[in-house]
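Enquirer: Provided below are the primary sequence and the corresponding predicted coordinates.
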Amino acid sequence: MSIKNSNLGYPRIGEKREWKKTLESFWKGDLTEQQFEQKMKEIRLSHLQKQLDKGIDLIPIGDFTYYDHILDTAIMFGLLPERFRTQDANSLQTYFNIARGSSEQVAAEMTKWFNTNYHYIVPELGQAEPRLTENRLLHLYLEAKEELGINGKPVIVGPLTLVALSKGENKDQVIQKLIPLYVQVLQELADAGAEWIQIDEPVFVTSNANGALFSKAKEIYGTIRREMENTKLLIQTYFESVEQYEDLVSLPVDGIGLDFVHDSGVSLRKLKTAGFPKDKVLAAGVIDGRNVWKASLQKTVKLVHTILEAVDRDRLILQPSCSLIHVPVTAENEQQLDPLVKDALSFADEKLYELSVLTNFINFETEAEVLKEYDSATDQLSSSKLRNQSAVQDAMNQLDSFSTERAEAGLRRKQQNKRFSLPLLPTTTIGSFPQTKEVRAQRLKWKKGELTEKQYSIYIEEEIRKWIEIQENLELDVLVHGEFERTDMVEFFGEKLSGIAITTFGWVQSYGSRCVRPPVIYGDVLLEEPMTVKETVFAQSLSEKPVKGMLTGPVTILNWSFVRNDLPKSSVLNQLSLCIRKEVEALEQAGIAMIQVDEPALREGLPLKSEKWDKYIKDTVTAFKRSTASVQPDTQIHTHMCYSNFEDIIEAIDALDADVISIETSRSHGELIHSFEKYSYEKGIGLGIYDIHSPRVPAEKELVMNIKRALQVLDPELFWVNPDCGLKTRGVTETIAALKVMVSAAKSCREKASEAATV
């Protein structure tokens, strides 16, 4: 019997970001709801057709979304935040209000999807009574069947993962109420003819996946299985190995999905030692769904043959390690890259091709030369000078000679206070200001050669000048230049560093319609000339107030890039740290006294297994300190982190030894503040007091309340007032209005804090 292949999920955004453009056109009012739905249907069906044409046997249905698949699932089961429960659960307005907020309502919290850079909307359980609002999966399944003749594989987030990722105290009760609703959804799909249904339970790969969780899983899936007929249930895991392997494979379902790429070899060892049930199908993730390098098909064939020693051919499905939403759509359009790099790339479409070739080879034991030829591109890149830079390798051999320690923090604070003389509760922003249509148009003209370097530089300086004046008028205490010359906080640095490539169409979804082009770290990384000095020095020349130099830190560049897979990530991180160190030194030498090295991705890179945390934290903290340790004590180092659960790494944040750190707390409603009730933080800190991802302008009383709440546990002498993230995606008018409110709230609290200090 032939081995089948399967896909877990396909990129939503389209080759040229058609999904993003449709979404934003609807938000702007350029499309009616009917036009929006029709455009989205066309995109959705085209993605299914492409997978069919690529030879995929089990095509996922329901992975497509208008914003976020977790939000879709929560709404389908009536888990709306309490403030939205009077609204129609099935309306697009309610859906987008939950995701983005409105003038009256704060958006739902957003955080990272496990250890990826994808953000999901956090469900709020509260006092919700779960109910089935609409079986959207049934609609999508029937659509694919009727329109394209595809008997697809519906995909749904499992109840344990859905509730584990939610906020609320009543999780056990909610799970029990969800079970009959899941049964109804799954049974309706089975009645419609669905052969396989994929139930995603990535919570099983985390350190919290203990015996108690699997006991609950056995009970839940036992109930579901007893109620189900005429379909096969596949429990899908990804991103790591499942330590409770025996418990997982004993669940009363028809198939188990395991990640054989990012599991450190654990899954294969478990398979060899514990075997695999004779009555189940193994869906083996053997193609890397998170990175962009071609698979070594010859090595992958050997892996599959090893798996076949424990699993019969008719009970094996080959697939990517996870959903392909984490990689771009296709490498075909990347004509500007070095051929050595381009030929070694594999995006979503290429990974589907790899699956097809692999399946055909295993089934028919032919095309051995095809495998060898396919693998040659990676071999050629590995042996090229791009991955063998002597200057970089010499520096790596002397890594211990680069300092990682600064003067004691208290001494630094005294010298910095004397140098800057800032008021109590100083105000600042995180870095970027609105990237208007005009800014983007001018950048595009420059890239096309329609503007000279000088013309473009003059335009950027005009924008910097305008926004320095705006900041002065707003009476912000510490200014920024606005980052108008930058497309993305990682992409910009990827363009400047050798050994890193920027794609043309290599977009991936970060949150909502926000798409980024992760740099491709293909070789040894080297800084050949300063990257940010020109614009920062110009901005500082326009004001007596300090202007922060703005850099992206080595950990975030690493975690938000596609990284070469022939070296340990820690080695690439060390290369990046030396590049940022040189840039920090260049800024200081040019007279910049405050330098912000942002690390928003530090927490998201934390391994899913707690036993791996110590090494990761040691590597990342050391890299950050190496990047910033060579400056003088009175040079102030800032950093910024956003949209992650930081409670687990408070000590690591402190160990970074930054003089000032800003952290997002607005969407989490200040919950991080509880961590500081237990942990004494004695460096400068700003807990973002309003949400920049919502278009609403906050009321002053909201911000005053947020500041006061923070000051209950933080020293006013150390507290900074700032938004929770950069303002790049916001409009000009709302940005100025919100910052005006923020400054006014800070002044109000400053006066009261000063009065209290003198009593």
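Expert: Looks like it came in fine.
Enquirer: all contacts plus neighbour counts: C-alpha atoms, from now on.
Expert: OK.
Enquirer: got the contact list for residue 558?
Expert: Neighbour list for residue 558: 569, 572-573, 576 [criterion: Cα atoms under 8 Å, 6 or more residues apart in numbering].
Enquirer: Same question for residue 734.
Expert: 695-697.
Enquirer: hang on, the earlier thing: would you turn the contacts of residue 558 into TSV with secondary structure, neighbour count and distance to residue 110?
Expert: TSV is the format used below for the contacts of residue 558 (DSSP: H, G, I helix; E, B strand; the rest coil; neighbours: other Cα atoms under 10 Å; distance: Cα to Cα, whole Å):
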residue	secondary structure	neighbour count	distance to residue 110
569	helix	16	27
572	helix	21	29
573	helix	24	27
576	helix	24	28
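Enquirer: Make JSON lines out of these and add distance to residue 369.
Expert: Listed next are those as JSON lines, based on distance: Cα to Cα, whole Å:
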{"residue": "569", "distance to residue 369": "32"}
{"residue": "572", "distance to residue 369": "33"}
{"residue": "573", "distance to residue 369": "36"}
{"residue": "576", "distance to residue 369": "38"}
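Enquirer: Which of the residues you listed sits closest to residue 447?
Expert: Proximity of the contacts of residue 558 to residue 447 (Cα to Cα) peaks at residue 576, which lies at 25.9 Å.
Enquirer: try it against this one:
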Amino acid sequence: MTTKLITSNLGYPRIGKNREWKKTLEAYWSGKIGEQEFRVEMADIQLQHLQSQQQAGIDLIPVNDFTFYDHVLDTAVMFGIVPPRYDYDGGAVPLDLYFAMARGNAAAPACEMTKWFNTNYHYIVPEIGSLTPRLTENKPLAAYRFAKAQAGIEGKPVIVGLYTFLKLSKGFPAADISEVAARFLPAYIQLLQELQQEGVTWVQIDEPAIVIGLNAENIALLKTIYSGISAAVPGLNLILQTYFEAAEPLEALLELPVQAIGLDFVHDGGANLEAIGRLGWPEDKWLGAGIIDGRSIWRADPDTKLALIEKLALHVPLDRLILQPSSSLLHVPVTVQSEGKLKPAVKQALAFADEKLTELRLLASAAGGDNGTAEAELAGSREALAVFRALPERGRRDVAEQVRRLDELPDSRSLPFAERVKLQQDKWRLPLLPTTTIGSFPQTAEVRQARLKWRKGVWNEERYDMFVRRQIAEAITLQEELGLDVLVHGEFERTDMVEFFGEKLGGYLFTQNGWVQSYGSRCVKPPVIYADVAFIQPMTVKESVYAQSLTKLPVKGMLTGPVTILNWSFVRDDLSREEVAKQIALALRHEVQALEDAGIEMIQVDEPAIREGLPLKAEDHENYLNWAVRSFRVATNHVKDTTQVHTHMCYSEFNDMIGAISAMDADVISIETSRSHGELISAFEDHDYDKGIGLGVYDIHSPRVPEVEEMTQNIERALRVLDAGQFWINPDCGLKTRGWEETEAALRNMVLAAGNVRKKNA
């Protein structure tokens, strides 16, 4: 006897198989297409996404997961949450205003952007303030109607839950969250009532903020929100969806008046399953079981997943079980079908979004008693994984021995910062408030085309090297002309700050089309750590040495740090992340030494992703930060006392980890603060920080060029809590995505602002 298990998806990648979404956005922004054509092309992409899930045989297909930029921004504008600095007079938010909130415009800076929990996706932070929410347009309803009319799909509308939306927002005291929720609730209820009136059956309400942890006040707020919703829309099936971690305390969620609860059984550490076994499962609720990893690119082990379903079935009847990914598939590429160059042993072990949906269908069939086609296909998965796991490069003895001996390495620099900083000041003789950039300069179409010609063999190595050297020389000349104090070579040879290093390290492989969205139209193609990571030969020395030969000013060597390489890669799933970070740190240690041996004695090892890897549960923070900090120090602490180590971090909340940042023991750290309007600066009012620091004085993620006075004010704000002797002046991130005209203008203003403040502090 077979049982039909329902399958569901939580969200689908937006960008398209060939990044059609990105190209359409950028065509609109550049004026190549108008709004009508933009909307038509976006509708075509949206329809393709729906049809892909339909063809995969998914029962509950999400709608309203598609967006023109970001789903949190969509939620804000849907409720009229538009900051007063924009010219908005109510009603549906115009498209250009929507993009202005995300990217800024000549009249107003963009809204803050930060990490979506512990992922590499960025969302636009809502600014609520005293605004009164009202439903300006029902985006989930429009998405539901579109799916039904265009594809015959009875979609499952997805909305960001009110609790999570408020937890992700700014502009009101935390103590006032209940009052703000009361203001929002009528608009949320109106949205759901309109969905119910349309005939919608299921609505997925995403509440990932729940997994961070619930206290008594949080639980009371959730009860207020969902009691109000339940009373207003009786009969509408609500799925309270959590992901990224265990939902604790689960007993509090089980009491909420919703018809289903979605839980992550991949990243929960076993806690969700344990809680269900201890508490039982209510007879009146469905369980959305996240059994397929929504953030990994590896095939699922069929036996492990079927065993998990069996355990769940001990507590939840199969006819009330919904099988789904652990999170939205936003975080993985679209399909493995596009990968034509990977060796078969690896390709067959991969599963991107489309393949994960197929896995769900097969597991549902097999768990429901189908012993035919599903079992045959799952047998193929078992064989593919066995071949992959047996690859010799996944068990290198030399790498294992280096990791085993890692504890023998020193844990600190030979001198503490207070002593070595004096040696560095004598060596470098930098002015007060030294100016620099974060590393990369614009990657123009000419640069990208040259790299493509080299990769395709149209240009040989010599011609490509000459091209890169010419770009470096022009960048050095420009930086000298602008008056910067510490220079960079520009990173013209690098496609990506992680992919570049992965291409030169053992243990990595690269996809052709494995793109994922980072923010807006910015897509990244994470390299894949499939085997043991090992140093092969110097990776950055050639370009750094050439750049230094062109100037008497110091040029920083530029590396990406071990934790960022880890967090911005797709990582093998048979080792702990800590173990892989150790492998990467040991490889980078060789590179840092190679730079220093070549005369590069100012070395920046960027860790922009160290904060995003922080576990969501507070009790897990210490262990992660200990090994993350240790990995950075392993890579950098062997240099001479006069060698100045820099690092960079961006788009994260650092207030709660200033101590860990200091423990990294970098001589200079630069941190993004521009979009958060200097809020991070307040952290230094409560914490002493004695090392060099640069708080980014302008936002490079917007084409807007701030005036000198604006940057001057940003610098002076920081100097209220930081000593001028430790402060560096820099943009908030690399300049790769900007054009040369705006880059030159912004850097010129930055140097002038630094000069203004120097005069005041002379």
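Expert: Looks like it came in fine. Computed from a prediction, not measured in an experiment: that's the story for all the values here.
Enquirer: TM between them?
Expert: In this superposition the chains share a TM-score of 0.98, using TM-score structural alignment, normalised by the length of the first structure; 753 aligned residues with a Cα RMSD of 1.0 Å.
Enquirer: among the contacts of residue 734 of the first structure, which recur in the second structure?
Expert: Here is what carries over to the second structure from these, by both residues aligned by TM-score structural alignment, their matches' Cα atoms under 8 Å: 695-697.
Enquirer: Let me have those in JSON lines, adding neighbour count and secondary structure as columns.
Expert: Shown next, in JSON lines, are these (neighbours: other Cα atoms under 10 Å; DSSP: H, G, I helix; E, B strand; the rest coil):
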{"residue": "695", "neighbour count": "17", "secondary structure": "coil"}
{"residue": "696", "neighbour count": "22", "secondary structure": "coil"}
{"residue": "697", "neighbour count": "22", "secondary structure": "coil"}
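Enquirer: Closest to residue 420 of the first structure out of those?
Expert: residue 697 (30.2 Å).
Enquirer: What sits closest to the equivalent of the closest one over in the second structure if chain neighbours are left out?
Expert: Here residue 697 of the first structure is matched to residue 705 in the second structure, going by TM-score structural alignment. Distances taken as Cα to Cα, 6 or more residues apart in numbering put residue 746 closest to residue 705 of the second structure, at 5.3 Å, once the chain neighbours are dropped.
Enquirer: now do residue 402 of the first structure
Expert: Per Cα to Cα, 6+ apart, closest to residue 402 of the first structure is residue 626, 6.8 Å.
Enquirer: Contacts only, for the spatially most central residue of the first structure.
Expert: The residue lying closest to the centre of the first structure (Cα atoms, centre = their mean) is residue 117, at 1.2 Å. Residue 117 of the first structure is in contact with 510, 559-560, 601, 604, counting by Cα under 8 Å, 6+ apart.
Enquirer: try residue 71 of the second structure
Expert: Counting by Cα under 8 Å, 6+ apart, residue 71 of the second structure makes contact with 65, 123, 160.
Enquirer: for the residues you listed, which one is nearest residue 285 of the second structure?
Expert: Using Cα to Cα, those come closest to residue 285 of the second structure at residue 160, 20.7 Å.
Enquirer: corresponding residue for that closest one in the first structure?
Expert: If you follow residue 160 of the second structure across to the first structure using TM-score structural alignment, you land on residue 157.
Enquirer: Residue 278 of the first structure: how many residues sit nearby?
Expert: Using other Cα atoms under 10 Å, residue 278 of the first structure has 10 neighbouring residues.
Enquirer: cool, and residue 668 of the second structure?
Expert: Counted with other Cα under 10 Å, the neighbours of residue 668 of the second structure add up to 20.
Enquirer: Secondary structure element holding the aligned residue in the second structure for residue 185 of the first structure?
Expert: Mapped onto the second structure by TM-score structural alignment, residue 185 of the first structure lines up with residue 191. Element membership for residue 191 of the second structure, per DSSP states H and E: helix 177-198.
Enquirer: residues of that helix that come out buried?
Expert: Applying a neighbour-count criterion of 16 or more other Cα atoms under 10 Å, one finds 177-178, 180-181, 183-193, 195-196 buried in helix 177-198 of the second structure.
Enquirer: How about residues contacting the very next helix or strand once past that helix?
Expert: Per DSSP H and E, the first helix or strand lying C-terminal to helix 177-198 of the second structure is strand 202-206. Applying Cα under 8 Å, 6+ apart, the contact partners of strand 202-206 of the second structure are 156-161, 164, 236-242.
Enquirer: before we move on, what about stretch 748-758 of the second structure?
Expert: With Cα under 8 Å, 6+ apart as the criterion, stretch 748-758 of the second structure contacts 432-433, 435, 482-484, 697, 706-709, 711-712, 715-716, 729-730.
Enquirer: Next: stretch 714-734 of the second structure.
Expert: Residues contacting stretch 714-734 of the second structure (Cα under 8 Å, 6+ apart): 432-441, 650, 670-674, 678, 681-682, 684-685, 690-700, 747, 750, 754, 757, 761.
Enquirer: equivalent range in the first structure for it?
Expert: Under TM-score structural alignment, the match for stretch 714-734 of the second structure is residues 706-726.
Enquirer: picking up where we left off before, going by the alignment, the residue nearest to residue 402 of the first structure corresponds to which residue in the second structure?
Expert: Using TM-score structural alignment, the equivalent of residue 626 of the first structure in the second structure is residue 634.
Enquirer: Distance of that match relative to residue 417 of the second structure?
Expert: 16 Å (Cα to Cα, to the nearest Å).
Enquirer: what do you get for residue 202 of the second structure?
Expert: 58 Å.
Enquirer: After alignment, which residue of the first structure pairs with the residue nearest to residue 705 of the second structure?
Expert: That one, residue 746 of the second structure, aligns with residue 738 by TM-score structural alignment.
Enquirer: try residue 398 of the second structure
Expert: Taking TM-score structural alignment, residue 398 of the second structure has residue 391 as its aligned residue in the first structure.
Enquirer: Quick one: residues contacting its match.
Expert: Going by Cα under 8 Å, 6+ apart, residue 391 of the first structure touches no other residue.
Enquirer: okay, now residue 651 of the second structure: neighbour count?
Expert: For residue 651 of the second structure, the count of nearby residues is 22 (other Cα under 10 Å).
Enquirer: if I pick it, what's in contact with it?
Expert: By Cα under 8 Å, 6+ apart, the residues touching residue 651 of the second structure are 113-115, 608, 672-673.
Enquirer: With residue 262 of the first structure instead?
Expert: 239-241, 288, 321.
Enquirer: 7 Å instead?
Expert: Residues in contact with residue 262 of the first structure (Cα atoms under 7 Å, 6 or more residues apart in numbering) are 239-240.
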